[in-house]
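[1] The sequence and its predicted three-dimensional model are supplied below.
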Amino acid sequence: MLKDESTSKSENPFLIWYFDGETMFEDIVEASENFDDKYCIGVGGTAKVYKVEIPGAQVFAVKKLRSTVEGIETENIKSFTNEVAALTKIRHRNIVKLFGFCFQEEHSFLVYEFMERGSLADMLCSEEGAKELDWATRVQVVKGVAYALSYMHCDCVPPIIHRDISSKNILLSSDLEAYVSDFGIAKILKPNSSNWTTIAGTYGYLAPELTYTMAVTEKCDIYSFGVLVLEVLMGKHPGELITNLHYSTSTSIPLKDVLDDRLSPPTSQKIVDELALMQSLSLSCLSAAPQSRPTMRSVCRQLEMQAANN
């Protein structure tokens, strides 16, 4: 029922339940008072997320599948198994950790590490949160997501495509480090397969080619990453700007025109240079032609070279 036997009990107190799924189940149900809404911290299309604190252990985020009187819907089961399949294959500091899962008719849920600051989307929507996300922090958020995607695309065999990179699926820790979450529609690319699928993801982040082809590739994530980077720079979704880019022959946009005006302009030349590079990378990731978009490995390499040169 639980995974990650390699982690020591001192590092992960949740592991004490590895061999006793019934105890784990009972403790979570008890701590959440049978998943009372007062512990709910988020609602998605297929699940609710609860903040659950187990006595003597740490705080966890528990994602509970929605169910009906007929049981769990087929689509929800698919999302559940997708998430388990993806997260049991990967380990990266910028990808949220799955500690365990339970699949039962009454309650089916996944147990993750809890991210104290919630989603990047919520932080950017809040005046106070946006100001707390200063320019240096935003640079680190972008790098964290880039490293996670590069790992998934280039270091996992076979590669894993997230398919729903958006600000609501980037979670922030207490020190505002970025973690990629929600692998419910992730796809593991199978060799010698067409990897065709139905369109899925968050409107406003979907690669344009998905309107005429069902083939999922790394380039779909890269387009979504481009949208996300502009959103981090601007402090809001860059919908109108992207539309203008697709219909314009020029991709030259002054940096000052895309920076969140809730923050004071950056004064450090190092930060200015990093923000300018991120703007440039985001525009290349948003190319209408998938083959023209860079790989995530290339994106990370350029970010690292910029940091080294400063």
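    Good, I have the coordinates.
[2] Only C-alpha atoms from now on, for both contacts and neighbour counts.
    OK.
[3] centre of the chain versus stretch 141-154, how much separation?
    Offset of stretch 141-154 from its chain centre (C-alpha atoms, centre = their mean, to the nearest Å): 10 Å.
[4] How about stretch 119-139?
    16 Å.
[5] residues in contact with that stretch?
    117, 167-172, 176, 232-233, 235-236, 262-263, 266, 271, 274-275 (C-alpha atoms under 8 Å, 6 or more residues apart in numbering).
[6] just stretch 143-162 next, same as before
    So stretch 143-162 is contacted by 86, 90, 92-95, 170, 177-180, 183, 185-191, 216-218, 221, 225, 295-297, 299-300, 303 (C-alpha under 8 Å, 6+ apart).
[7] next up, a second structure to put side by side with the first:
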Amino acid sequence: MKFFLLILPLLQSIWSFHFSIVEAISDPPLSSISAPLSSPPIGATSPISSSMAAFSPAIQEGSEENQKDSHKKTFIALTVASAALGVTILILLSLWIHKKCSQKSHKSNAQSSDAEKALTLGPLLAKFNTMKVIGRKGSVSCIDYKVLETATNNFQESNILGEGGFGCVYKARLDDNSHVAVKKIDGRGQDAEREFENEVDLLTKIQHPNIISLLGYSSHEESKFLVYELMQNGSLETELHGPSHGSSLTWHIRMKIALDAARGLEYLHEHCNPPVIHRDLKSSNILLDSNFNAKLSDFGLAVIDGPQNKNNLKLSGTLGYLAPEYLLDGKLTDKSDVYAFGVVLLELLLGRKPVEKLAPAQCQSIVTWAMPQLTDRSKLPGIVDPVVRDTMDLKHLYQVAAVAVLCVQPEPSYRPLITDVLHSLIPLVPVELGGMLKVTQQAPPINTTAPSAGG
């Protein structure tokens, strides 16, 4: 019906044009037949006058022929107009059908995209659906505690993967020998309960390749449990500052991790409705799978962006990652996450912890220590993590340092949006790792007179 309402004005204009043609052909102007021929001046002969004089005896006969021609032209005009009208209707109809098909195709593509995101977790989700599920919250299952107890071998100490503020994370083996991670929250206070509820509420609504997937949750006596996909390489903090000291993290892998983290943050800031502020972004909350794909985790402190949700907000987070305006004045925005991301980028770049002890009662932040040297191109190569020093194109090093400097600016308005950070990192990551850099040959390091790390 909408289609015919749209083409009705066009049909009216076509028919009006058609009838004007018909009238013009069937009723020629009278003046062209009945007007008397003007006599030429005496003594002057005009070629045009001579021609008209030659044809004057046949005027009446010609008028009859003109009338026949007029009917013939009318018929032709009607035929042409009808054909044009038919073609126009067909074109409009095909455009309308094409639009409808495009809409259906777009919808199906969106659905298939969502399906692809969940494809890798399909077997695990199906496995949980066959277990003792005692409830559901969105797409996440509430699992019987006994299932988790068995899967972790009664939460045996040898299965501990890591430890957080409220408890430990355990490796759990399911009946089909697949593995997941179980976070046990032992806190009895309101904070632990609030963070548990907050994380379940958020992660049941969020699906993104660079955000950890919550598979299930459980509760038993005073303890709460969260079940995640297992990330085989643990946290970025362990990889950088643990026993291996970042030896597995090449320059390109580090840039890939930064890019993945930026993509996860951009999803929270730009694509969630309403936007989400993570509020506790740090290297220990960036988890790595077997291929070093990075995913943001631990959403217990996350906040839905909005004035009503940030009033009287308790100061929470980790020292070294807290933005100055949030630490000093309690002002929390998406730029607070950008500051924390800048600290993580410095960790990847320099291989140092966000806060280091200089003396028993004295600490120094990585931002304070690095800032004067990050903006000095002669000093910058000398403070880079020795594991990756001299393995990158210096132009890329300068660009990453510039991004980090902008992210950790004291004034929030000077910091970029995470989208801008993301677009700055994409050209520095090889195509096969999710970026746009085409790596052909390792660029030789440029000769510099930079001092050594200890100089």
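    That came through fine. As the structure is a prediction and not an experimental result, all values here were calculated from the model.
[8] Can you give the structural similarity as a TM-score?
    Remark: TM-score between the superposed chains equals 0.86 [TM-score structural alignment, normalised by the length of the first structure]; 298 aligned residues with a C-alpha RMSD of 2.7 Å.
[9] picking up where we left off before, from the contacts of stretch 143-162 of the first structure, which ones fall inside strands?
    Ile170, Ala178, Tyr179, Val180, Lys187, Ile188 (DSSP state E).
[10] Centre-most residue in the first structure?
    Val180 (2.8 Å; C-alpha atoms, centre = their mean).
[11] So that residue versus Arg297 of the first structure, what's the distance?
    Going from Val180 of the first structure to Arg297 of the first structure by C-alpha to C-alpha, to the nearest Å gives 17 Å.
[12] What is the equivalent residue in the second structure for Asp257 of the first structure?
    Aligned by TM-score structural alignment, Asp257 of the first structure pairs with Gly382 of the second structure.
[13] ok so its match is a helix residue?
    Yes. According to DSSP: H, G, I helix; E, B strand; the rest coil, Gly382 of the second structure belongs to a helix.
[14] As a check, name the ranges of all strands in the stretch 351-455 of the second structure.
    Ranges of strands in the stretch 351-455 of the second structure, per DSSP state E, counting those that start in this stretch, are 355-359, 362-365.
[15] Looking at those, which is nearest to Leu161 of the second structure?
    If you check each of the strands of the stretch 351-455 of the second structure against Leu161 of the second structure by C-alpha to C-alpha, strand 355-359 wins as the nearest, at 23.3 Å.
[16] Check which helices and strands the closest one sits against.
    Packing partners of strand 355-359 of the second structure (3 or more C-alpha pairs under 8 Å, 6 or more residues apart in numbering; DSSP states H and E): strand 362-365.
[17] which residues touch the strand it packs on?
    With C-alpha under 8 Å, 6+ apart, strand 362-365 of the second structure has contacts from Gly320, Pro354, Val355, Glu356, Lys357, Leu358.
[18] Kindly report the same for stretch 165-181 of the first structure.
    In contact with stretch 165-181 of the first structure (C-alpha under 8 Å, 6+ apart) are residues 93-96, 115-122, 137, 140-142, 144-145, 148, 182, 201-202, 205, 221, 224-225, 228.
[19] Quick one: buried ones out of the residues you listed?
    94-96, 115, 117-121, 141-142, 144-145, 148, 182, 201, 205, 221, 224-225, 228 (16 or more other C-alpha atoms under 10 Å).
[20] Quick one: the contacts of strand 362-365 of the second structure as a markdown table, columns for distance to Asn159 of the second structure and neighbour count too.
    Output for the contacts of strand 362-365 of the second structure, formatted as a markdown table (distance: C-alpha to C-alpha, whole Å; neighbours: other C-alpha atoms under 10 Å):
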| residue | distance to Asn159 of the second structure | neighbour count |
| --- | --- | --- |
| Gly320 | 30 | 19 |
| Pro354 | 28 | 21 |
| Val355 | 29 | 16 |
| Glu356 | 30 | 14 |
| Lys357 | 31 | 11 |
| Leu358 | 34 | 9 |
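[21] number of nearby residues for the match of Asp257 of the first structure?
    Other residues lying near Gly382 of the second structure total 21 when counted by other C-alpha atoms under 10 Å.
[22] What's the match for Ser174 of the first structure in the second structure?
    With TM-score structural alignment as the criterion, Ser174 of the first structure matches Ser290.
[23] For burial, what's the neighbour tally of that match?
    What Ser290 of the second structure shows, counting by other C-alpha under 10 Å, is a neighbour count of 11.
[24] and what of Phe101 of the first structure?
    The number of residues near Phe101 of the first structure, taken as other C-alpha under 10 Å, comes to 22.
[25] nearest residue to it other than its sequence neighbours?
    Using C-alpha to C-alpha, 6 or more residues apart in numbering and skipping the chain neighbours, the partner closest in space to Phe101 of the first structure is Leu110 (4.2 Å).
[26] The one you found pairs with which position in the second structure?
    Under TM-score structural alignment, Leu110 of the first structure pairs with Leu226 in the second structure.
[27] all strands in the stretch 1-150 of the first structure, in order from the N-terminus.
    Going by DSSP E, counting those that start in this stretch, the stretch 1-150 of the first structure shows strands at 40-43, 47-53, 59-65, 98-103, 108-113.
[28] among those, which is the most enclosed?
    Mean neighbour count (mean count of other C-alpha atoms under 10 Å) peaks for strand 59-65 among these, with a mean of 23.
[29] Where in the second structure does that one align, residue-wise?
    Strand 59-65 of the first structure covers residues 179-185 of the second structure once aligned (TM-score structural alignment).
[30] mind checking how far the matching stretch is from the chain centre?
    Averaging C-alpha positions (C-alpha atoms, centre = their mean) puts stretch 179-185 of the second structure 29 Å from its chain's average.
[31] The residue nearest to the centre of the first structure and Val258 of the first structure, how far apart?
    24 Å.
[32] One more: Tyr223 of the first structure?
    When distance is defined by C-alpha to C-alpha, Tyr223 of the first structure is 18 Å away from Val258 of the first structure.
[33] And the two? Which one has more around it.
    Remark: of Tyr223 of the first structure and Val258, Tyr223 carries more neighbours, 25 against 18, as counted by other C-alpha under 10 Å.
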